[in-house]
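Student: sequence and predicted structure are below.
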Amino acid sequence: MTDEELLRYSRQILLPEFGIAGQERLRHAKVLIVGLGGLGSPVAMYLAAAGVGDLILADFDAVDLSNLQRQILHTSDRCGTPKADSARITLAALNPEVRLHTVKRSLTHDTLNDLITDVDLVLDCCDNFATRFAVNAACTQNGVPFVSGAASRLDGQVTAFSGQPGGPCYQCLYPNDGEVEETCAATGILAPLVGIIGSIQALEAIKILAGIGEPLFGQLLLLDAARMQWRSVRVTADPTCSICADPRPPAHPHGPRRPYPSTERSR
């Protein structure tokens, strides 16, 4: 680690439970962020600022004027630009030490499996159940932990899944495959809400990658922002779940599996 990196990350390195060892774990980690909108914006910015070595930025959409109220990765002059490209510009300016990779297409089952086999953690920052279930299945199949967030109106939620057989997994939480779904375009949302939920997602990701604290595995946090009240709900495994009930051994333990070689940094 260079003197410049030690200075850049000095405030988190000062934490006794984090230290240089935690920073090195972040430095060698590779993370997939699915969705670069209201949730993905604070997630990507905090993970880049914290020094996660490789970030895969996945979003098939382009920046729209209606996004700018809450999607703080993007700017007015980038309307019409693919969100992945816009995110890369912002994050490269924020921390040029982070290696940035973009995926500008919808994530199919096969695409997710190809991406997830090479990452240490996934952030579910999307806005639809179909993608969330696909991420859940791929992460569980490959033994990769992931952190999931959602927000609508004045309500938000966040949780984490270990990706290990025996669950719980996202399908245990929503066994009906998301038959009822709301979108911000239909219901509206206040901008700071996604900032709160996305920031918690980023914090959980850092905790898992660095191996500190107690992640939200098996615990769902619910926020009623109108009253600023939090509730915590236990998430239990469904023994009949078609995704996580398979008794296969885990693919790998939580956290980074191996150091990643340096590649050319995105600018």
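Tutor: The structure has been received and is ready for your questions.
Student: C-alpha only now, for contacts and for neighbours.
Tutor: Noted.
Student: separation between Val180 and Asp64?
Tutor: Val180 sits 25 Å away from Asp64, going by CA to CA, to the nearest Å.
Student: and what of Met45?
Tutor: Taking CA to CA, one finds Met45 at 19 Å from Asp64.
Student: and the lengthiest helix in the chain, which residues are buried?
Tutor: Secondary structure of the chain per DSSP state H: the longest helix is helix 191-210. Neighbour counts over helix 191-210 (16 or more other CA atoms under 10 Å) mark 191, 193-210 as buried.
Student: then this one, side by side with the first:
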Amino acid sequence: MSGTARYNRQILLPEIGEAGQHKLLESKVLVIGSGGLGAAILPYLAAAGVGEIGIVDDDLIEISNLQRQVIYKTDAIGKSKAKQAKAMISDLNPLVKVKSISEKLSGKNAISLFEKYDIIVDATDNIAIKYLINDACLATEKPMVYGSIFRFQGQVSVFNYQNGPTYRCLYPDENSNAANCEDAGVLGVSVGIIGMLQANEILKMILGIGKVLSGKILVYNTLNNEQQKYDFEKSNFEAITREAFEEKYNKCEVEEINFEAALNEIDTEGALFLDVRNTDESPKISIKNQIQIPLMHLEKEIEKLDKNQKIYVFCQSGIRSKIAAELLQKHRFKNIKSIAGGALAMKNVLSKKNSYDSNENELSRQLTN
């Protein structure tokens, strides 16, 4: 079947026509994340005929994903999300060129990846990665299509579009905390709606039609079908050049570790778990070899720490712990790791471990009796 026949219904639109379809064919879009938002974005970009799509995701498919990540099938559990998403796109529209990148976005690969695409799409639920995407977009002068979900409420905006406001203009506090879908819960259709709104912004930018959500954020509530649009201005902050990006993200590389792996070393001599949250923050974490020094006091109280210790730093979600780890490295601490996901991830692991231990104890009691 020819491309013209495939895209006939949108070519009929006077705002698109054959010239618009050619723009789509020539466009290149990079989607960061192929979870709930990505599962809604990717099929519509492919079906519309976007010429080249890149998918960045280092995650594997879990059974709990299927409730909202509807492009995956049950028999794909345990497989790479990026590779399965690529297979879906190829089945849907073999005319689209697809590249799956099964690795985590980082300061090391963001610039080189972003350079190859016209539009960068944030389909993640990780606050630290959103700031990374924003900063890499500024360094490479690419627009960022933003989406986020909290329970029944979603947000959509476009940052850095034609030198417009950025993510940092709207959310300047990099140390803010936000729960992801796993912690807060989410209904699959909510993610789908927000993802499709993101796809709509992408297609409008490529085609040069309509009004792009630049300097505006759309907030949509799926429970009552209410939506609002809020304006925000570009703030006066120092431009993020490539040099500034490299300085921020790669000068002092902090190694991240999952809490499961760190927990295996809890009895290791010389291991210390450093909580850099404020004392009033929840959830409370209580584990062996733990000390709490809020980030704002860390430099003043750094003498409380032993440079020979293996230190695992955690905060609420994994952002401040990286800042703390960098600070310790500058003070010549050698063995520092930041716990990915922070206390929110640690809480889930500890809850599962406690539940498992309780079941084991009960089984042991029954066998003894």
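Tutor: Arrived safely. Owing to the predicted nature of the structure, the values given are computational and were not obtained by experimental measurement.
Student: and Met45 and Asp64 of the first structure? Which one has more around it.
Tutor: Met45 (21 against 17; other CA atoms under 10 Å).
Student: the inter-axis angle of the helix or strand containing that one versus helix 191-210?
Tutor: Met45 of the first structure is part of helix 40-50 when elements are defined by DSSP states H and E. Counting by axes from the mean of the first three to the mean of the last three CA atoms, to 10 degrees, helix 40-50 of the first structure lies at 40 degrees to helix 191-210.
Student: what about helix 40-50 of the first structure, how far off from the second structure?
Tutor: Once fitted to the second structure, helix 40-50 of the first structure is off its aligned match by 0.5 Å on average (mean CA distance after the TM-score superposition for the first structure).
Student: report all helices and strands that the following helix or strand past that helix contacts.
Tutor: Scanning forward in sequence from helix 40-50 of the first structure by DSSP H and E, the next helix or strand is strand 54-58. Using 3 or more CA pairs under 8 Å, 6 or more residues apart in numbering; DSSP states H and E as the contact definition, the elements that strand 54-58 of the first structure packs against are strand 30-34, helix 83-94, strand 99-103.
Student: strand 54-58 of the first structure to helix 40-50, inter-axis angle?
Tutor: Compare the direction of strand 54-58 of the first structure with that of helix 40-50 by the same axes, to 10 degrees and you get 170 degrees.
Student: quick one on the thing from earlier: would you format the helices and strands packed on strand 54-58 of the first structure as TSV with mean neighbour count included?
Tutor: Below are those laid out as TSV (neighbours: other CA atoms under 10 Å):
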stretch	mean neighbour count
strand 30-34	26
helix 83-94	21
strand 99-103	20
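Student: strands of the stretch 51-200 of the first structure, start to end?
Tutor: 54-58, 99-103, 121-124, 146-152, 155-161 (DSSP state E, counting those that start in this stretch).
Student: and those, which is most packed in?
Tutor: Mean neighbours per residue, mean count of other CA atoms under 10 Å, is largest over the strands of the stretch 51-200 of the first structure for strand 121-124, with a mean of 27.
Student: that one vs the second structure, average distance?
Tutor: Average distance between strand 121-124 of the first structure and its aligned residues in the second structure, after superposition and using mean CA distance after the TM-score superposition for the first structure, equals 0.6 Å.
Student: which residues of the second structure does that strand align to?
Tutor: Using TM-score structural alignment, the residues of the second structure aligned to strand 121-124 of the first structure are 119-122.
Student: how much space separates the equivalent of Gln69 of the second structure over in the first structure from Cys184 of the first structure?
Tutor: Matched to the first structure by TM-score structural alignment, Gln69 of the second structure sits across from Gln71. Note on Gln71 of the first structure: its distance to Cys184 of the first structure, by CA to CA, is 12 Å.
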